[in-house]
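S.K.: the following block contains a protein sequence and its predicted model.
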Amino acid sequence: MAEVNAALLALARQALREWDLGGAHLEPIGISENASFRVDGPDKRYVLRIHRPGYHTLAELDSEQVWTAALREAGLDVPVPVRTRDDDGYVTLPFDGGERHIGLLEWVDGELMGRIMDREPSTFPEHFRAIGRIAAAIHNQSAAWTVPNGFQRHRFDVEGFVGDRAFWGPFWDIPQLDAAQRGVLGNARNAVADELSRLDDSANTFSLIHADLHPHNVVVGEQGLHLIDFDDSGFGWHHYELAVVLYRYRDLDGFNDMQAALIEGYRERRPFSDADVTKLPLFFLIRTLVHLGWRAERPEHGTDLTEEIDDAIREAKEWMG
């Protein structure tokens, strides 16, 4: 069982009344950015998610459900939200001097793909090909989809990655940097902005993406592959989607084969040119840089960023040459 404080547990119990599940059993399953609980109702099992404060507005969360509904219509296996008794997608409750948005999803049985891959490395190629096909299906839907009026999600564009109001924070200006490090990351910021500004940002290559489609966000079940955690989803380059899939595996033996399998699976359903593949190192670097910004803004995950800074400096220097 994941550790959870009494206040969050009480908030979860209060929220369940909005789905007429006040007496259901709650089991914490993940307490990090969001707090997640397994809910054992009288007839069904669910997931209750208490969303982190300040990350998404209610309109952005409602838009996420609009998009996942469209993805389901396109044949993708994605989270199914449960409406409240008042037919709302979320309930908003006061908590700790602010408020928290809370949603309920249908439970899906299975095992995380990432855990299977950790246990059985021989399955890497087949699983990367499978994620490639899923990523292509997502992009096929989003590139052709007419975004409805009022739809709100963030953008992973030049401004979103390296602008003055970067979505995950100013990695180039965090307090832990010394002058030399600040200079390197400032140069990297400018070089990334210049490179991104040259990329095609039409719907053919830039549309809604999951943005966190690594193997630990894919559930392998009896009915197939189920995608979870659309919390980071927004408008972005398709290259970034694929870079995130591969990111944590870059230093493993056989990485080139993993990347080839992912691209092979993707190309079964959607074009991705050799020139597109050459852009992946740019998005690997971006992932490293934005992770540094993300960590700096979340001291609850630790304040010693020495390793993250060293990695960012090394990768930035290698990429810039």
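M.R.: Right, received. Where do you want to start?

S.K.: for the rest of this, base every contact and every neighbour count on C-alpha atoms.
M.R.: Fine.

S.K.: just say helix, strand or coil for the residue positioned nearest the centre of the chain.
M.R.: With distances taken as C-alpha atoms, centre = their mean, the chain has residue 212 as the residue nearest its mean C-alpha position (2.8 Å). Recorded secondary structure, residue 212: coil (DSSP: H, G, I helix; E, B strand; the rest coil).

S.K.: structure two is appended below for comparative analysis:
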Amino acid sequence: MSSFDELSDVERIERFERLARKVLATYGLEEAELRYLGQSSNVMFRVQTDEGRWALRICDPGRDHQILRRELLWLVALCRDTDIVVPEPVIMRSGDLFRSVSMPGLPGFRACMLFRWVKGQFEEEPTVGQLEAMGVLAAKLHKHAETFCFPDELEPVRVSPETVGDNIPAALLRTHYAQHDAQSILDTIPLIQQTMLSLGPGPDVCGVIHGDLHHRNVPFHEGVARAIDFECVQWNLYAYDIATTFSYFSGRSDFEALKTAYVAGYSAIRPLPCSFDEHIPPLDMLRSFALIALILRTPRLRTDEWASGVLESAVRKANRLLEAR
């Protein structure tokens, strides 16, 4: 364990605050008020002055800069081309969208970036009306994605039927799951592939997506759904975003009403890119693969309560999918 990992929470936060001050100087905001918001894969601070409020993200060392550039370029394009409210990247005095920064007492170089603050309230139990607003939001994102292209050098790897399951080697899966549970998860791969093949690769069904578009990343302001946390930007089926949204609502008694409202909101902007009942369950399982891979490759997450719930629910989802085939 490194000496940094042995520090108390207070000491670690103090070091991150010093790094934040160093970064904010590149924006002319070194005197701003700072509030620590927490740490997951990033350290986040709220930055405030009399002129405005921003969110500062300090990434963990080793973050892929190409992935960060894709995220930031799409956000810039969304702010320029649409009325969707998303975190707008702030350009540094140097003209850069982000910069890798180091500091004595903190291991590694960390990519840092500043975003304009997105106003809104999060709802742990969104209403039917809010699901309709989430449908509108997703459809607007997907409509923009129909014509959006990254520069050739930033073109992302496309999630395709051939890549399903590549992120979780069977041997790694079996280090956590009982043999029969691991096999159930692996047995869903052909069903996911079949779903993806049936939807096809056209721009009406595939493109750049948010990748993590659930209600905890969607603040509501005056009845309008907004989106934050674009770190999982990827090229995938638009229906994957829809599956992500509904992966949190399967146990709700008003699920059908939520679905109807969401579809109505989405369809007001563009046609639904899938058959909800046929295609969403397999794509929900595809999302489970991504989450399982993240958890099993991140030792500190394996004992987390959220992670344990994800790993357990993946088995239930796999069994339901296999029973319904």
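M.R.: Sure thing, it's come through. Source: prediction; values computed, not measured.

S.K.: TM between them?
M.R.: Once superposed, the chains reach a TM-score of 0.86 (TM-score structural alignment, normalised by the length of structure 1), with 308 aligned residues with a C-alpha RMSD of 2.6 Å.

S.K.: contacts only, for the residue nearest to the centre of structure 1.
M.R.: Taking C-alpha atoms under 8 Å, 6 or more residues apart in numbering, we find residue 212 of structure 1 in contact with 229, 230, 232, 233, 241, 244, 245.

S.K.: which one (most neighbours) among the residues you listed?
M.R.: Using other C-alpha atoms under 10 Å as the neighbour criterion, residue 241 leads these with 24 neighbours.

S.K.: post-alignment, the helix or strand that residue falls within versus structure 2, mean distance?
M.R.: Counting by DSSP states H and E, the element that carries residue 241 of structure 1 is helix 238-246. For helix 238-246 of structure 1, the mean deviation from structure 2 after alignment is 0.9 Å (mean C-alpha distance after the TM-score superposition for structure 1).

S.K.: what distance separates that helix from the centre of its chain?
M.R.: 11 Å (C-alpha atoms, centre = their mean, to the nearest Å).

S.K.: stretch 314-321 of structure 1 too?
M.R.: Distance, centroid of stretch 314-321 of structure 1 to centroid of chain: 25 Å (C-alpha atoms, centre = their mean).

S.K.: ditto for stretch 14-34 of structure 2
M.R.: Distance, centroid of stretch 14-34 of structure 2 to centroid of chain: 26 Å (C-alpha atoms, centre = their mean).

S.K.: list the contacts of that stretch.
M.R.: 36, 43, 45-49, 56, 58, 91-94, 101-103, 105-106, 112.

S.K.: what range in structure 1 does that stretch sit on?
M.R.: Per TM-score structural alignment, the counterpart of stretch 14-34 of structure 2 in structure 1 is residues 6-26.

S.K.: how far does that stretch stretch from start to finish?
M.R.: Using C-alpha to C-alpha, to the nearest Å, one end of stretch 6-26 of structure 1 lies 12 Å from the other.

S.K.: check stretch 17-31 of structure 2 too.
M.R.: Stretch 17-31 of structure 2: ends 12 Å apart by C-alpha to C-alpha.

S.K.: picking that back up, out of the contacts of stretch 14-34 of structure 2, which are buried?
M.R.: 43, 45, 46, 47, 48, 56, 58, 92, 101, 102, 106, 112 (16 or more other C-alpha atoms under 10 Å).

S.K.: map residue 127 of structure 1 onto structure 2.
M.R.: Using TM-score structural alignment, residue 127 of structure 1 pairs with residue 130 in structure 2.

S.K.: I figured its match was touching residue 225, is that so?
M.R.: Yes. Counting by C-alpha atoms under 8 Å, residue 130 of structure 2 touches residue 225, with 7.3 Å between them.

S.K.: please enumerate the helices of the stretch 51-200 of structure 2.
M.R.: 65-81, 128-145, 170-173, 179-187, 189-199 (DSSP state H, counting those that start in this stretch).

S.K.: once aligned to structure 2, how far is stretch 179-188 of structure 1 on average?
M.R.: Compared with structure 2 after fitting, stretch 179-188 of structure 1 deviates on average by 2.4 Å (mean C-alpha distance after the TM-score superposition for structure 1).

S.K.: what range in structure 2 matches that stretch?
M.R.: Taking TM-score structural alignment, stretch 179-188 of structure 1 hits residues 179-188 over in structure 2.

S.K.: give me the distance from the matching stretch to the chain's centre.
M.R.: The chain centroid and the centroid of stretch 179-188 of structure 2 are separated by 26 Å, computed with C-alpha atoms, centre = their mean.

S.K.: buried residues, it. List them.
M.R.: Buried-residue list, stretch 179-188 of structure 2, by 16+ other C-alpha under 10 Å: 181, 182, 183, 184, 185, 186, 188.

S.K.: quick revisit: residue 130 and residue 225 of structure 2: which is more packed in?
M.R.: residue 225 (26 against 22).

S.K.: my guess is that one contacts residue 139, does it?
M.R.: No. The criterion here is C-alpha under 8 Å, and residue 225 of structure 2 misses it with residue 139 at 11.5 Å.

S.K.: whereabouts in structure 2 does the longest strand anywhere in structure 1 align?
M.R.: When structure 1 is parsed with DSSP state E, its longest strand is strand 98-106. Across structure 2, the stretch matching strand 98-106 of structure 1 (TM-score structural alignment) is residues 108-116.

S.K.: residues touching that stretch, excluding its own?
M.R.: 23, 53-63, 65, 87-91, 97-102.

S.K.: list buried residues within the residues you listed.
M.R.: For the contacts of stretch 108-116 of structure 2, a neighbour count by 16+ other C-alpha under 10 Å gives the buried set as 23, 53-61, 87-90, 97-102.

S.K.: so what's the closest residue to residue 233 of structure 2 other than its chain neighbours up against?
M.R.: Counting by C-alpha to C-alpha, 6 or more residues apart in numbering, residue 210 is the residue found nearest to residue 233 of structure 2 once chain neighbours are left out, at 4.8 Å. Applying C-alpha under 8 Å, 6+ apart, we find residue 210 of structure 2 in contact with 141, 230, 231, 232, 233, 234, 241.

S.K.: swap in residue 137 of structure 1?
M.R.: Taking C-alpha under 8 Å, 6+ apart, one finds 76, 269, 270 in contact with residue 137 of structure 1.

S.K.: any chance of those residues in a markdown table with neighbour count as columns?
M.R.: As requested, those are arranged in a markdown table below (neighbours: other C-alpha atoms under 10 Å):
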| residue | neighbour count |
| --- | --- |
| 76 | 18 |
| 269 | 16 |
| 270 | 17 |
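
S.K.: from these, which is closest to residue 298 of structure 1?
M.R.: When those are compared for distance to residue 298 of structure 1 (C-alpha to C-alpha), residue 76 wins out at 32.6 Å.
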